[in-house]
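*Asks:* curious how this folds, go ahead:
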Amino acid sequence: MQVEPSSRVELVCPAGSLPALRAAVDHGADAVYIGFRGETNARNFPGLNFSIDDAATGIEHAHLSGARVFIALNVYPMPKSWAAATAAVDAAVTVGADALILADPGLMKYAREHHPRLRLHLSVQGSATNWRAIEFYRRQFGIQRAVLPRVLSATQVERLIGRTPVEIEIFGFGSLCVMVEGRCALSSYATGHSPNMQGVCSPAQAVRWEETPEGRQSRLNGVLIDRYAPGEAAGYPTLCKGRFRVNDDVFHALEEPTALNALDVLPRLIAAGIRAVKVEGRQRSPAYVAQVTRVMRRALDHCLDGTSAAVPPTVTDALDHLAEGRTHTLGAYHRPWQ
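*Replies:* A predicted model of the protein is given here:
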């Protein structure tokens, strides 16, 4: 039995495994998003994601606690993978998912025709950055929620909400993508595998770690991504967050590893009418999911109880300990010139 959506702002948390799903639900998530194993979702890592049986078990656990589960089928399938993609849509219905997170218009059409009562959310991979795009998906496919790409300012989010009846979900915390989601071509340039179709920025089979006299270094399909000093934390290698030699300097030429943290503008966005706050991180451990969910639950409850407009600094500090690079940014949310 599906759970009805709450009228309050939802906290939507990630789960790449059944223990992570339980951690999210047990620490206060209103909803959890997951993916099936294989190339039907944008976190296609070995050992990650759910079998059909695990998804059914996780959904049952969530529903018993009053939480919802969304299944991400957020890639653009090629003709050879179309049957697997539509089978995943059918499987999501069979296990009782509360919504599907979709990017591909063909899959939206399939879902609406074959499962007309199924709730559809437009994925961030759909790259809908204006209200007209969102309205197109609503009129054509009946989407009920849109997840906004992390390229819009708070002012733009406010204006967009005022122009569409579609529920708006924003990213509140997690690893920051420098690209417009759904339009990245960097890793496909290096590996031949597109994150928009095969579901992962840096395919595991293309990643190599090497111990050298100069330090540990990582490569993506032969391309040197980074080199780490002794004792320096080594992140998963992605082209956009690698360090490269430019002229005589070596630095993060495209984007420094940092986390998006929207707590400073969260009260403003809630007042504007957002319906959900999303945490990135389906590739993260259950312990990470538990910690982030607990802190974000505290922050969101603080904003919703009406006692204060600002989130306490102690909450932001707690998230900084979990942030990529141990630093955070408002990203595009902070554009005072708009």
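
*Asks:* for the rest of this, base every contact and every neighbour count on C-alpha atoms.
*Replies:* Will do.

*Asks:* residues of the longest helix along the chain that come out buried?
*Replies:* Longest helix in the chain, counting residues (DSSP state H): helix 286-304. By neighbour count with 16 or more other Cα atoms under 10 Å, helix 286-304 contains the buried residues 286, 288-297, 299-300, 302-303.

*Asks:* beyond that helix, next helix or strand please.
*Replies:* helix 313-320 (DSSP states H and E).

*Asks:* how many degrees apart are that next one and helix 286-304 in direction?
*Replies:* With axes from the mean of the first three to the mean of the last three Cα atoms, to 10 degrees applied, the angle from helix 313-320 to helix 286-304 works out at 150 degrees.

*Asks:* what are the ranges of the helices in the stretch 1-150 of the chain?
*Replies:* 18-26, 52-64, 82-94, 105-114, 131-141 (DSSP state H, counting those that start in this stretch).

*Asks:* out of the ones you listed, nearest to R159?
*Replies:* helix 131-141 (8.7 Å; Cα to Cα).

*Asks:* what is the burial count for I168?
*Replies:* When neighbours are defined as other Cα atoms under 10 Å, I168 has 22 of them.

*Asks:* my bad, Q140
*Replies:* Counted with other Cα under 10 Å, Q140 comes out at 12.

*Asks:* look up how far A111 lies from it.
*Replies:* 12 Å (Cα to Cα, to the nearest Å).

*Asks:* quick one: the nearest residue to P19 once chain neighbours are set aside from A20, how far?
*Replies:* For P19, ignoring the flanking residues on the chain, the nearest one in space by Cα to Cα, 6 or more residues apart in numbering is P286 at 5.9 Å. According to Cα to Cα, P286 and A20 sit 4 Å apart.

*Asks:* the structure of the following sequence is requested for comparison with the preceding one:
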Amino acid sequence: MSMSNLVGKPSPSRLQALVQGALGKPCKSLLVGPGPGLDAAILQTADGRVMAIAEDPIFPAPGLPLDIMGWFTVHIGASDIAVTGVKPEFMTYTLLLPLGCPEEDARTIISSISRAAEDLGISIVGGHTGWYGAVTVPTVGGVTVWGTADQDAWISPGGAKDGDLILMTKGPCIEAAALLSIVHHERLQGNISEEMLATLRARVDQITVVEDALHAFKVGGVHAMHDATEGGVQGGLWEMSTSSGLPVMVDFDGVEIPADIVALARELDFDPWQAISEGTLLAAVEPEQVQEVQRVWADLGIDSYILGKFDSSLKENTVLKNGQSQPLLEPDSDPFWDLFFAGLQ
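*Replies:* Sure, this is the predicted structure:
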């Protein structure tokens, strides 16, 4: 695929080539900078603490209320901070609106962002709002979230250790399942039961890992966490392996994918392990702490699974999938985007 035909984020190697040498002035206080699967930057602050900071764009999905877009804005941004073990504290955002968009709609989005931020204890400290001819739908051009922590109270998606077990919350394809069930609703009716369609739509509320990540980190023994966004669980595992320098062995066949997601993937003909899954947390956990982490998640009503482990003795990343052992390769295009835009036509 040429870059001109690309939909969504480029593959990690393409993105690295795109931004290589274009990161401005070198910064001595930068502890974790841009890299595959690194959800947030980590900076050393003058008082000896650290700051985690991340940014994301937020696009609307037709069929979803505007106040849900506000909820997405906060939780998607905050999730990138939470996977470092740092509590999100502050945010700014840019709200771009099309000409003719009623101020009432803008107020709905702004109010929902404020409510979601307050629920998570996040202060909105700046931003930008405006109406522009180049904008066709309400869009958050960027949400920046950050928080601070003690010097030794944070982790990185690249911090996995040899022998760590890999845990996954909720299941694969969470974001893709929720949004595709909405934009393809007419196509799916009659092929998937109304009960399953309702379950799929309700997964909108699962598109966050703030709770998953912060509670797991408090348990201890969690060395790395990552939000399985574009490229899905399969891509997220490759990113964690690459950033940590450790191969992984994972068993997808040992996981019972939720029935509603299986049905959706079958009807739309895509691989749920490769589709965007904001809301799915991947965690590298020392074996002795796995049971306690899973117990904490269970108490919160969060399902979890053991996918595999980081193993330095392996020669390459390996996945058991559809009865076959195969290499776990760098993610390329995410099947979500073509399906999402097809559903808008």
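
*Asks:* what value does the TM-score take for this pair?
*Replies:* The TM-score (TM-score structural alignment, normalised by the length of the first structure) is 0.27; 158 aligned residues with a Cα RMSD of 6.6 Å.

*Asks:* so which residues of the stretch 1-150 of the second structure form strands?
*Replies:* 30-32, 41-44, 50-58, 90-98, 123-132, 139-149 (DSSP state E, counting those that start in this stretch).

*Asks:* now for the helix or strand just after the last one, which elements pack on it?
*Replies:* It stands for strand 139-149 of the second structure. The helix or strand immediately downstream of strand 139-149 of the second structure is strand 165-169, counting by DSSP H and E. Packing contacts for strand 165-169 of the second structure, counted by 3 or more Cα pairs under 8 Å, 6 or more residues apart in numbering; DSSP states H and E, involve strand 281-285, strand 304-310.

*Asks:* okay, those, which one's buried deepest?
*Replies:* strand 281-285 (a mean of 29; mean count of other Cα atoms under 10 Å).

*Asks:* quick one: that one to strand 165-169, angle?
*Replies:* 150 degrees.

*Asks:* could you tell me the angle between strand 281-285 of the second structure and strand 304-310?
*Replies:* Using the same axes, to 10 degrees: strand 281-285 of the second structure against strand 304-310 is 50 degrees.

*Asks:* which parts of whichever helix or strand comes after strand 281-285 of the second structure are buried?
*Replies:* Where DSSP H and E defines the elements, the next helix or strand beyond strand 281-285 of the second structure is helix 290-299. Going by neighbour count (16+ other Cα under 10 Å), the buried part of helix 290-299 of the second structure is 290, 293-297.

*Asks:* on that earlier part again, distance check, the residue nearest to P19 of the first structure against L18 of the first structure.
*Replies:* 9 Å.

*Asks:* ditto for V207 of the first structure
*Replies:* Distance from V207 of the first structure to L18 of the first structure, counting by Cα to Cα: 26 Å.

*Asks:* likewise for R145 of the first structure?
*Replies:* 25 Å.

*Asks:* okay if I get the buried residues of helix 290-299 of the second structure as JSON lines plus distance to Q44 of the second structure?
*Replies:* Output for the buried residues of helix 290-299 of the second structure, formatted as JSON lines (distance: Cα to Cα, whole Å):
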{"residue": "V290", "distance to Q44 of the second structure": "30"}
{"residue": "V293", "distance to Q44 of the second structure": "28"}
{"residue": "Q294", "distance to Q44 of the second structure": "32"}
{"residue": "R295", "distance to Q44 of the second structure": "33"}
{"residue": "V296", "distance to Q44 of the second structure": "31"}
{"residue": "W297", "distance to Q44 of the second structure": "31"}
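
*Asks:* between the helices and strands packed on strand 165-169 of the second structure, which one is nearest to T169 of the second structure?
*Replies:* strand 304-310 (4.2 Å).

*Asks:* if we can go back for a sec, okay, the helices of the stretch 1-150 of the first structure, which one's buried deepest?
*Replies:* helix 18-26 (a mean of 23).

*Asks:* helices or strands next to it in the packing?
*Replies:* If contacts are counted by 3+ Cα pairs under 8 Å, 6+ apart, helix 18-26 of the first structure sits against strand 10-14, strand 31-34, helix 52-64, helix 286-304.

*Asks:* any idea which of these gets closest to G106 of the first structure?
*Replies:* strand 31-34 (20.8 Å).

*Asks:* what's that closest one packed up against?
*Replies:* By 3+ Cα pairs under 8 Å, 6+ apart, strand 31-34 of the first structure packs against strand 10-14, helix 18-26, strand 68-73.

*Asks:* again, 10 Å this time
*Replies:* When contacts are defined as 3 or more Cα pairs under 10 Å, 6 or more residues apart in numbering; DSSP states H and E, strand 31-34 of the first structure packs onto strand 10-14, helix 18-26, helix 52-64, strand 68-73, strand 99-102, strand 276-279.

*Asks:* mind putting the ones you listed in CSV, distance to I161 of the first structure included?
*Replies:* Shown next, in CSV, are these (distance: least, Cα to Cα, whole Å):
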stretch, distance to I161 of the first structure
strand 10-14, 16
helix 18-26, 27
helix 52-64, 29
strand 68-73, 22
strand 99-102, 19
strand 276-279, 12
